[in-house]
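Visitor: pasting the sequence and the predicted coordinates here, then a few questions.
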Amino acid sequence: MQGTSMEGPIPSTISLLRNLTELRISDLSGSSSSFPDLQDLNLLKILILRNCLISDEIPSYIGDLTSLKTLDLSFNKITGQIPQTMQSITKNLDFVFFTNNSLTGEVPDWIMNTQNKFDLSYNNFTRSSQLSCSSLSVNLVSSYSSSEGQSWCLKKDLPCSGKPQHHSLFINCGGTKLEHDGNEYEEDLTDGGAAHFVSSAEKWAYSSTGVYMGKSDAPYRATFANETKPQFYQSARLSPLSLKYYGLCLREGSYKVQLHFAEIMYSDNQTFTSLGRRIFDVSIQ
């Protein structure tokens, strides 16, 4: 039940479906609701409750769902702390997405030391050890409500740590460094990932969130070798859930923003003549 615009809340009787191995619900309409009762769904491997208007704490029984591989509670209004009981299932978990919620407290050490893909960006955590923006193992961009003593990438709105000095920014998303019309486009060749944050000399950065349905090893960059000019139409950065680019330390003033798009994704049996109109949202702050 993903992307259906059905009305919530999620009924508690869903807990009777004890043989479920995957539960995917997203984009519910209606009013805020509590966390649904799922504690009898012990066979769940994938649990996605994304943008479901959940305004509640994460229940402790989540730690009893020992078969979980993917847990996505992103884009809700979830409060409270991350349950300590989750530590017992981290060995099985591959992906955890808690981005865009209102979680508080301290990020547990067992999360910072895990090899799993955790995205905790855009929350309200209040305490942490000193973390470096260049070596985050967990995506924590803009995740702390208190700015005191925190690195710039953890603070709300990603403030400049020094004096703003840049007045322009050009990025070849997913591609190599190049020059066009007298402008030098920065290269953007990192692999990306399901819970990824990369910064480039505090001039720009990007945050990538999400795992592809049915193909968790799919790439997060795409290239297409053709004769299209200019060259920045030959590459793209991909993300299945959320992709955010940040212009950092830009001087105050008015800016012209220009985004370049081209269709470079084709299946084996399609050509450009079969393509229809692509509709998507762009948000600029």
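Guide: All right, it came through fine.
Visitor: from here on, contacts and neighbour counts on C-alpha atoms
Guide: Will do.
Visitor: the helices in the protein, which residues?
Guide: Secondary structure of the chain (DSSP state H): helices located at 109-112.
Visitor: quick check, central residue of it?
Guide: T209 (2.2 Å; CA atoms, centre = their mean).
Visitor: now stretch 175-188, how far from the chain's geometric center?
Guide: Taking CA atoms, centre = their mean, to the nearest Å, the mean C-alpha location of stretch 175-188 is offset from the chain mean by 26 Å.
Visitor: please read the previous query as pertaining to stretch 189-202.
Guide: Put simply, stretch 189-202 sits 12 Å off its chain's centre (CA atoms, centre = their mean).
Visitor: that one spans what distance, first to last residue?
Guide: Distance between the two ends of stretch 189-202: 17 Å, counting by CA to CA, to the nearest Å.
Visitor: list the contacts of that stretch.
Guide: Applying CA atoms under 8 Å, 6 or more residues apart in numbering, the external contacts of stretch 189-202 come out as 95, 97, 117-119, 133-134, 136, 138-139, 141, 160, 173-176, 205-211, 219-221, 239, 248-249.
Visitor: I'd say S102 and K77 touch.
Guide: Yes: the pair S102 and K77 passes the contact test of CA atoms under 8 Å, sitting 5.9 Å apart.
Visitor: any idea how far I25 lies from L68?
Guide: Using CA to CA, one obtains 16 Å as the distance from I25 to L68.
Visitor: actually T223, sorry about that
Guide: 33 Å.
Visitor: thinking again about what came up before, close enough to count as contact, the residue nearest to the centre of the chain and Y220?
Guide: No: judged on CA under 8 Å, T209 makes no contact with Y220 at a distance of 10.2 Å.
Visitor: find the residues that touch each one of those two.
Guide: Taking CA under 8 Å, 6+ apart as the contact definition, T209 and Y220 share the neighbouring residues 193, 239.
Visitor: which residue is the nearest non-sequential neighbour of Y233?
Guide: Excluding the flanking residues, the one nearest Y233 by CA to CA, 6 or more residues apart in numbering is A262, at 5.8 Å.
Visitor: for that neighbour, grab the count of nearby residues.
Guide: In terms of burial, A262 registers 11 neighbours under the definition other CA atoms under 10 Å.
Visitor: that one contacts Q231, doesn't it?
Guide: No: look at A262 against Q231 with CA under 8 Å: they stay out of range, at 11.0 Å.
Visitor: residue contacts, the nearest residue to T223 once chain neighbours are set aside?
Guide: In space, not counting the residues next to it along the chain, T223 is nearest to S235; the distance is 4.3 Å by CA to CA, 6+ apart. Contacts for S235 (CA under 8 Å, 6+ apart) come out as 172-175, 221-224, 264.
Visitor: and if we set it to 7 Å?
Guide: Applying CA atoms under 7 Å, 6 or more residues apart in numbering, one finds that S235 lies in contact with 173-175, 222-224.
Visitor: next up, a structure to set beside the first:
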Amino acid sequence: MKSLTYLFLGNNSLSGTLPSQKSKILKSIDVSYNQLSGNLPSWIDSSLQLNVVANNFTLNSSDIRLLPGLQCLQRGFPCNRNAPRYANFAIKCGGLQMTADGIVFEAENNSLGTATFNVTSTQKWAVSSVGLYEDRENPMYVQNTFAQVKSTNTPGLFLTSRTSPVSLRYYGLGLENGLYTVNLFFAETAYPDRITRSWKSLGRCVFDIYIQGGLQVKDFDISKEAGGAERAITRRFVTNVTDNHLEIHLLWAGKGTCCVPELGYYGPSISAISVVPDFKPTVSGLPPGTSKKKTALLVGIVVAVGAVALVLIYLTIHFMRRKEYNDEEVLLAIGPRPNTFSYAELRAATDDFSPSNKLGEGGYGAVYKGTLSDETVVAVKQLSVASQQGKSQFIAEVATISAVQHRNLVKLRGCCIEGKRHLLVYEYLENKSLDQALFGRSDLRLDWPTRYNICLATARGLAYLHEESRPRIVHRDVKASNILLDAELCPKISDFGLAKLYDDEKRHISTRVAGTIGYLAPEYAMRGHLTEKADIFAFGIVALEILSGRPNSDNSLEDDKIYLLEWSWALHENNQILDLVDPNLVEFDENEALRVVRIALLCTQGSPSMRPPVSRVVAMLAGDIEASGVITKPSYLTDWDFRDLTRSLVTKDAQTSTSSENKDNHNQNRISSGPGVAPSLCPVNVSEFSEIIERR
């Protein structure tokens, strides 16, 4: 029991009270739908995931502050019992508020987890989720899709859906008793259609549907019922509300697939819910204590006394904030809508973008450390290059990038767009960038296992961008400074979506190449031809930097060591490749080091077709396949491997003039190296020089 981190004891008819102590490593507890009573213990705090709905606990004011709304989800659902306030509700599961077919679907975008619940501030409805994606690397409780869902006039309603590994419940609270129609909106967006004949299309999401505790549909298969994936389907049920509350329960019973499209992918999924009465309601839906007469009287007095002032205020606000309203309209039209921050909020978080909070600056702008009002630490990037996109396109791109999530990618938390101010908000990583750790600009000292893991995990992040994410993304600027390290030294690729946020001049084949000298693939640097193989080339350079602990170019070294890739080939050809390993590494695995070098040389081949795809790089680094393939010294290295003739001739003449300086101080071919004196170039036979170049 000392090693237990998750405890699921829901629906077990447990009675008594919760124990007064618990293990410190226990993170999530589900004891919902039991007969527990008494006071909540003192070990409950905000860091714990706890689901205790449908019990008989005695709650005090501190309990309600810590677990808001829990009093409404105790046995019998006591809030507004016998004093109903509502006769309908609609929920956009896993997303932000939107309007569809004249119905306002309220936002349900809270961060749910293994044992959580949430009650709206109006106490109109609530949600409860229980279950653990045990084998899933990145458990997500919201499914995003960028496909156009068919068979519906409102495709935006299906761009997000709420998922849960086992049990997902929605409650209507304080409802007027009577018959209701319950509409449940589904679309299978995790798996492609069977007609694609891909292995992922074999996935199936199967679960049971309960309404008011009664089984309505057993083994509900979304894609089967809808006639295919990415097709909308609405299931309607009529139910009777007798105790002023409604319960909708989606339960995974162990059927369907468990490992498609990834390990630990199963459980119910739903896009939206609407509940409407089949009778004429007598309740208004206003909070208790609201008097329509008092409201009308107050409005009348205000209008009579301050009509002119109100008009002036209205006009001022209208013209000053018209742009803000336009922003909001744009955001509402985007699905899924990204998290947005105000400029004032980010300015306060970064202490007015104080230089003391500056983390660094790259080609796309400066990055600052910030602390939001909820104490979340973030990294705020001010984009310095103005995008030529319209506002809606910019936000749509941000929404796309926000949904691209992988354990080896830095998470984009949201954005700010106010006028010409474009800012991105990322998660903050404590150990900063890989180049600082490798090249001695931090206190970190990376041993060989850590370096090898960084190399492998970075490749996995690139594999996700190239082959698994939707849409697929070419990073364009893979380098050590764009690989960040978290507290456990796990690497995360940053800035992977910035290329998408800029004008078309910087995309695909262009005259303006985005990237960093030393990491640019030759076909991209010379012709602007951009494919995922440009990222593979840059990864090869990064792998050599990780192995050697030095940057890809260093002018302070001897001539034959200035350029890391050239030096690596020289050592490879002389069977001295292990001399490349960072001398600061006391111990390292020779076989792994040789494997990294071979992979790096494969990745930096001159022809893009000779470079392996990143999925193969991952397999080679993981040791699943041999690091094999034809490796030849790239032509871009052999073509550069000659002496600069003009330099050698000038140098030779300089030596001659220096030796004869004592004999003839008026030698016209002398090269002076004195301060402020311009050198005189020696005469060169131009036709002879041209013939030499032509032969080369």
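Guide: Thanks, I have it. Keep in mind it's a predicted model, so treat the numbers as computed, not measured.
Visitor: okay, T223 and L68 of the first structure: which has more neighbours?
Guide: Neighbours around T223 of the first structure and L68, counted as other CA under 10 Å, are more numerous at L68. The numbers are 25 against 15.
Visitor: ok, the alignment partner in the second structure of the more buried one - contacts?
Guide: When the structures are aligned by TM-score structural alignment, the residue of the second structure matched to L68 of the first structure is L4. L4 of the second structure makes contact with L26, according to CA under 7 Å, 6+ apart.
Visitor: still on that earlier bit, and which of the contacts of S235 of the first structure is nearest W110 of the first structure?
Guide: Within the contacts of S235 of the first structure, distances to W110 of the first structure taken as CA to CA reach their minimum at G174, with 32.1 Å.
Visitor: so who does whichever residue in the second structure pairs up with E187 of the first structure touch?
Guide: Under the alignment defined by TM-score structural alignment, E187 of the first structure corresponds to A107 in the second structure. A107 of the second structure is in contact with 91-92, 95-97, counting by CA under 7 Å, 6+ apart.
Visitor: of these, which are still contacts in the first structure?
Guide: With both residues aligned by TM-score structural alignment, their matches' CA atoms under 7 Å as the criterion, the subset of the contacts of A107 of the second structure whose aligned partners also touch in the first structure is 91-92, 95-97.
Visitor: I'd like the list of those that fall within strands, please.
Guide: In this view, these that belong to strands under DSSP state E are 91-92.
Visitor: for the kept ones among the contacts of A107 of the second structure, give me TSV that also has neighbour count and distance to M320 of the second structure.
Guide: What follows is these, written out as TSV (neighbours: other CA atoms under 10 Å; distance: CA to CA, whole Å):
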residue	neighbour count	distance to M320 of the second structure
I91	24	33
K92	26	32
G95	28	30
L96	21	26
Q97	18	25
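Visitor: save the kept ones among the contacts of A107 of the second structure as a markdown table, and put in distance to P277 of the second structure too.
Guide: A markdown table is the format used below for these (distance: CA to CA, whole Å):
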| residue | distance to P277 of the second structure |
| --- | --- |
| I91 | 15 |
| K92 | 19 |
| G95 | 24 |
| L96 | 24 |
| Q97 | 21 |
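Visitor: residues near T66 of the first structure, how many?
Guide: Other residues lying near T66 of the first structure total 18 when counted by other CA under 10 Å.
Visitor: do the same with the one 4 residues further on
Guide: Summarising burial for T70 of the first structure: neighbours were counted as other CA under 10 Å, giving 19.
Visitor: now do the strands in the stretch 101-250 of the first structure.
Guide: Ranges of strands in the stretch 101-250 of the first structure, per DSSP state E, counting those that start in this stretch, are 117-119, 171-172, 178-180, 183-187, 195-200, 204-209, 221-223, 235-237, 242-247.
Visitor: return the most buried member of the ones you listed.
Guide: Of all those, strand 117-119 has the most neighbours on average by mean count of other CA atoms under 10 Å, namely a mean of 26.
Visitor: superpose on the second structure and give me the mean offset of that strand.
Guide: Compared with the second structure after fitting, strand 117-119 of the first structure deviates on average by 2.0 Å (mean CA distance after the TM-score superposition for the first structure).
Visitor: where in the second structure does that strand fall?
Guide: Across the second structure, the stretch matching strand 117-119 of the first structure (TM-score structural alignment) is residues 49-51.
Visitor: now what about the matching stretch, what contacts it?
Guide: Applying CA under 7 Å, 6+ apart, the set of residues contacting stretch 49-51 of the second structure from outside is 27-32, 115-117.
Visitor: ok, now with 8 Å
Guide: So stretch 49-51 of the second structure is contacted by 27-32, 113-117, 128, 130 (CA under 8 Å, 6+ apart).
Visitor: do stretch 308-324 of the second structure as well
Guide: Contacts to stretch 308-324 of the second structure, defined as CA under 8 Å, 6+ apart, come from residues 303, 418.
Visitor: in the first structure, what residues pair with it?
Guide: Going by TM-score structural alignment, stretch 308-324 of the second structure lines up with nothing in the first structure.
Visitor: and P240 of the first structure, what pairs with it in the second structure?
Guide: P240 of the first structure maps onto P165 in the second structure, by TM-score structural alignment.
Visitor: quick one: the closest residue to Q234 of the first structure other than its chain neighbours from P230 of the first structure, how far?
Guide: Nearest in space to Q234 of the first structure, with sequence neighbours left out and distances taken as CA to CA, 6+ apart, is F224 at 5.1 Å. In this view, F224 of the first structure and P230 of the first structure are 13 Å apart by CA to CA.
Visitor: okay, these two: which has more neighbours?
Guide: Here F224 of the first structure and P230 are set side by side on neighbour count (other CA under 10 Å), and the busier one is F224, at 14 against 11.
Visitor: residues in contact with that one?
Guide: Shown in contact with F224 of the first structure (CA under 8 Å, 6+ apart): 234-235, 264-265.
Visitor: give the aligned range of stretch 618-638 of the second structure in the first structure.
Guide: Structural correspondence for stretch 618-638 of the second structure: none found in the first structure, per TM-score structural alignment.
Visitor: for stretch 249-264 of the second structure, same thing?
Guide: Under TM-score structural alignment, stretch 249-264 of the second structure has no counterpart anywhere in the first structure.
Visitor: thinking again about what came up before, can I get the contacts of S235 of the first structure in JSON lines with distance to G182 of the first structure?
Guide: Formatted as JSON lines, those follow (distance: CA to CA, whole Å):
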{"residue": "C173", "distance to G182 of the first structure": "18"}
{"residue": "G174", "distance to G182 of the first structure": "20"}
{"residue": "G175", "distance to G182 of the first structure": "18"}
{"residue": "A222", "distance to G182 of the first structure": "25"}
{"residue": "T223", "distance to G182 of the first structure": "23"}
{"residue": "F224", "distance to G182 of the first structure": "24"}
